[in-house]
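Q: The amino acid sequence is not available; the structure is as follows:
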């Protein structure tokens, strides 16, 4: 992802490019994670490119050259275009990112008096139950890692951490050696908003990590501070590399749509299904909003309802 800013602003006006560079500097100063900065800047640059390419039924005018001239109508056309060409959920993500951009222009830079986002409604999105990963599917994926090679040991340790702790892709992917404590069988995750938390892992995950650490000690990238190392060259295995690895392991195991977030949903599903406390779940998964347990636990609620319905046998006695 390094060097993303120059790619995003290529083809934009000097004013758009300048403001996005300044915003990126401001986000860095605020210690925003790189993934968040990228997603924010991507949304703003996409709006700039959209306006520069011309807006049907609306004159982009000076807004194509300067973000301080963007009006509510420009945002609404862009948002509708996102819904049509991508999806409502993607449009919603762009909406939230643009709220931050124009808030920064208004409050920090004082370049505008009012944000064009003020009266733009968020796009409505369909609420879908995220499919969890069944235990047998996780077993099949882990079976694809069986062996004693460096890659097999590394991949098993990574997958077990996701399954056992429900962490985010970036949280596992950005771990340093110092974040792992094999004495207490725990890991320190660096969550959103620079909020750290320590989470325990089970004996099978601990055994997989120990085996990987022994293999890592013999690897050519051993001097790096990062926990996960690439198979070739002296370099880390970044979160995007882990994302691709999970897809490969899924294909090898015959399991579709394998990504880290499904284990996060599965963790919340099983926790709620077992009657676990929502407050404890929030602490373990690094959430602050009460909405998150409800969202992630929706599939568990549906499963409980189905099980209760079957047990009660309503309508079966007639």
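A: Everything's here; your move. Everything quoted here is computed from the prediction, not taken from an experiment. Residues are numbered from 1 along each chain as shown.
Q: switch to C-alpha atoms for all contacts and neighbour counts from now on
A: OK.
Q: which residues does the closest residue in space to residue 190 that isn't next to it in sequence contact?
A: Closest residue to residue 190 apart from its sequence neighbours, by Cα to Cα, 6 or more residues apart in numbering: residue 196 at 4.5 Å. Going by Cα atoms under 8 Å, 6 or more residues apart in numbering, residue 196 touches 188, 189, 190.
Q: Tell me how many other residues surround residue 116.
A: Residue 116 has 21 neighbours, counted by other Cα atoms under 10 Å.
Q: wait, what's in contact with the closest residue to it other than its chain neighbours?
A: Closest residue to residue 116 apart from its sequence neighbours, by Cα to Cα, 6+ apart: residue 72 at 4.6 Å. Taking Cα under 8 Å, 6+ apart, we find residue 72 in contact with 116, 117, 119, 120.
Q: burial of the third one, as a residue count?
A: Using other Cα under 10 Å as the criterion, residue 119 is surrounded by 9 other residues.
Q: I figured residue 239 was touching residue 175, is that so?
A: No. If you go by Cα atoms under 8 Å, residue 239 and residue 175 don't touch, sitting 9.8 Å apart.
Q: Show me where the stretch 1-150 of the chain has its helices.
A: Along the stretch 1-150 of the chain, the stretches classed as helices by DSSP state H, counting those that start in this stretch are 4-9, 14-29, 34-52, 72-85, 88-103, 135-143, 150-165.
Q: any chance of those helices in CSV, plus distance to residue 182?
A: As requested, the helices of the stretch 1-150 of the chain are arranged in CSV below (distance: least, Cα to Cα, whole Å):
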stretch, distance to residue 182
helix 4-9, 36
helix 14-29, 33
helix 34-52, 28
helix 72-85, 46
helix 88-103, 38
helix 135-143, 22
helix 150-165, 13
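Q: Give me whichever of those helices is most buried.
A: Mean neighbour count (mean count of other Cα atoms under 10 Å) peaks for helix 150-165 among the helices of the stretch 1-150 of the chain, with a mean of 21.
Q: got another, please set it beside the one above:
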């Protein structure tokens, strides 16, 4: 079964040309599914039926997975079994009578200006890792980079003299993003001193490095951010994507048009960007209710 999984992932890369991050996501979800099958003593694909899938979805629910995570899992399983059918590896598709759960509609979590300031003050900028963390926070908030885009940012992507950086987003699409003066100043300070210290005489194309001079991973960014959020006294459930949400909301609250924000975020569909208009309206309502005497 694991051989079929590897063949499938290779097909996603070679035949469909999917981005590596997308393939990694599919691999993780299918690996978790395979672990469930092993626990159920299911050793062949033809043993899997509709009830096996329903049992796994109940297992995901018991694990408190989010609605959107379960939706993505169903999509991953549906595509995988479509592949197995096309390769004549199974006699029947167990996903045929499995409905995809409806998406959970919720507004993205954002940080207020005061919370952003509190978070930015956490890194100890007298230390090399503190300078790195402060720079990373400044860059992510100033540009709206996804965590994978920040982790994969390379020195050659920086055009600081022009006030720009380039990045490769979803679908391997390149976009050029303006970056503000404050983030530029931190990048210049970090790359001239702290980054050189982190390299320990080695070389790396990546901007953000760990203490061993290697690329700072997505998991590393998540872990460090959780620690900083706690130190800042922020009670919200903050992830690296929260900085991206906060970037978009700040722009809209200060008069940016939706198309510009869409371009900066690298959204293929403007409907994805429109969720932030609901966030800004919610914020306006909260301000009105708090400060207007007739509210």
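A: Received it, and whenever you're ready, just let me know what you need. Note that this is a predicted model, so its numbers are computed, not measured.
Q: re the thing from before, per the alignment, the residue nearest to residue 116 of structure 1 corresponds to what in structure 2?
A: In structure 2, residue 72 of structure 1 lines up with residue 50, judged by TM-score structural alignment.
Q: I'd like the distance between its match and residue 8 of structure 2.
A: 21 Å (Cα to Cα, to the nearest Å).
Q: Repeat that for residue 123 of structure 2.
A: 43 Å.
Q: Helix, strand, or coil at residue 165 of structure 2?
A: Under the three-state scheme (DSSP: H, G, I helix; E, B strand; the rest coil), residue 165 of structure 2 adopts strand.
Q: surely it meets residue 177?
A: Yes. Shown here, residue 165 of structure 2 and residue 177 form a contact pair, counting by Cα under 8 Å, at 5.4 Å.
Q: thinking again about what came up before, present the contacts of residue 72 of structure 1 as JSON lines; the columns should include distance to residue 259 of structure 1.
A: What follows is those, written out as JSON lines (distance: Cα to Cα, whole Å):
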{"residue": "116", "distance to residue 259 of structure 1": "36"}
{"residue": "117", "distance to residue 259 of structure 1": "33"}
{"residue": "119", "distance to residue 259 of structure 1": "36"}
{"residue": "120", "distance to residue 259 of structure 1": "33"}
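Q: Return the member of these nearest to residue 30 of structure 1.
A: residue 117 (22.2 Å; Cα to Cα).
Q: what lines up against that closest one once you look at structure 2?
A: Using TM-score structural alignment as the criterion, residue 117 of structure 1 maps onto residue 95 of structure 2.
Q: hang on, isn't residue 154 of structure 1 packed against residue 212?
A: Yes. At 5.4 Å, residue 154 of structure 1 counts as touching residue 212 under the criterion of Cα under 8 Å.
Q: Now do the strands in the stretch 101-250 of structure 1.
A: 180-181, 186-190, 196-200 (DSSP state E, counting those that start in this stretch).
Q: With respect to residue 42 of structure 1, which of the ones you listed lies nearest?
A: Proximity to residue 42 of structure 1, assessed across those by Cα to Cα, is greatest for strand 186-190 (23.3 Å).
Q: how close does the alignment partner in structure 1 of residue 257 of structure 2 sit to residue 284 of structure 1?
A: Aligned against structure 1 by TM-score structural alignment, residue 257 of structure 2 finds its counterpart in residue 277. Distance, residue 277 of structure 1 to residue 284 of structure 1, by Cα to Cα: 11 Å.
Q: Ok, residue 158 of structure 1 next?
A: Residue 158 of structure 1 is 18 Å from residue 284 of structure 1, by Cα to Cα.
Q: and what of residue 53 of structure 1?
A: 45 Å.
Q: who's more crowded, the two?
A: The residue with more neighbours, out of residue 53 of structure 1 and residue 284, is residue 284; 18 against 11, by other Cα under 10 Å.
Q: ok, the more buried one touching residue 199?
A: Yes. Contact status for residue 284 of structure 1 versus residue 199: in contact at 6.5 Å, counting by Cα under 8 Å.
Q: In structure 2, what residue corresponds to the residue nearest to residue 190 of structure 1?
A: Aligned partner of residue 196 of structure 1 by TM-score structural alignment: residue 174.
Q: what about its match, distance to residue 167 of structure 2?
A: 6 Å.
Q: now swap in residue 68 of structure 2 and tell me
A: Distance check for residue 68 of structure 2 against residue 167 of structure 2: by Cα to Cα, it reads 26 Å.
Q: same check, this time on residue 37 of structure 2
A: 39 Å.
Q: cool, and residue 190 of structure 2?
A: 19 Å.
Q: how about the helices of the stretch 1-150 of structure 1, which one is nearest residue 305 of structure 1?
A: Closest among these, using Cα to Cα: helix 135-143, at 20.4 Å.
Q: with structure 2 superposed, average distance for that closest one?
A: Helix 135-143 of structure 1, aligned to structure 2 and superposed, deviates on average by 1.4 Å (mean Cα distance after the TM-score superposition for structure 1).
Q: in structure 2, what residues pair with that helix?
A: The aligned range for helix 135-143 of structure 1 is 113-121, by TM-score structural alignment.
Q: Pull the distance from that stretch to the chain's centre.
A: Taking Cα atoms, centre = their mean, to the nearest Å, the mean C-alpha location of stretch 113-121 of structure 2 is offset from the chain mean by 21 Å.
Q: next one: stretch 301-314 of structure 1
A: Worked out by Cα atoms, centre = their mean, stretch 301-314 of structure 1 lies 32 Å from the chain centre.
Q: Next: stretch 214-233 of structure 2.
A: Counting by Cα atoms, centre = their mean, stretch 214-233 of structure 2 comes out at 13 Å from the chain centroid.
Q: buried residues in that stretch?
A: 214, 215, 216, 217, 218, 221, 225, 228, 229, 232 (16 or more other Cα atoms under 10 Å).
Q: Then stretch 182-199 of structure 1?
A: Under the neighbour-count criterion of 16+ other Cα under 10 Å, stretch 182-199 of structure 1 has 185, 186, 187, 188, 189, 190, 191, 198, 199 buried.
Q: circling back: distance of the match of residue 196 of structure 1 from residue 153 of structure 2?
A: Taking Cα to Cα, one finds residue 174 of structure 2 at 12 Å from residue 153 of structure 2.
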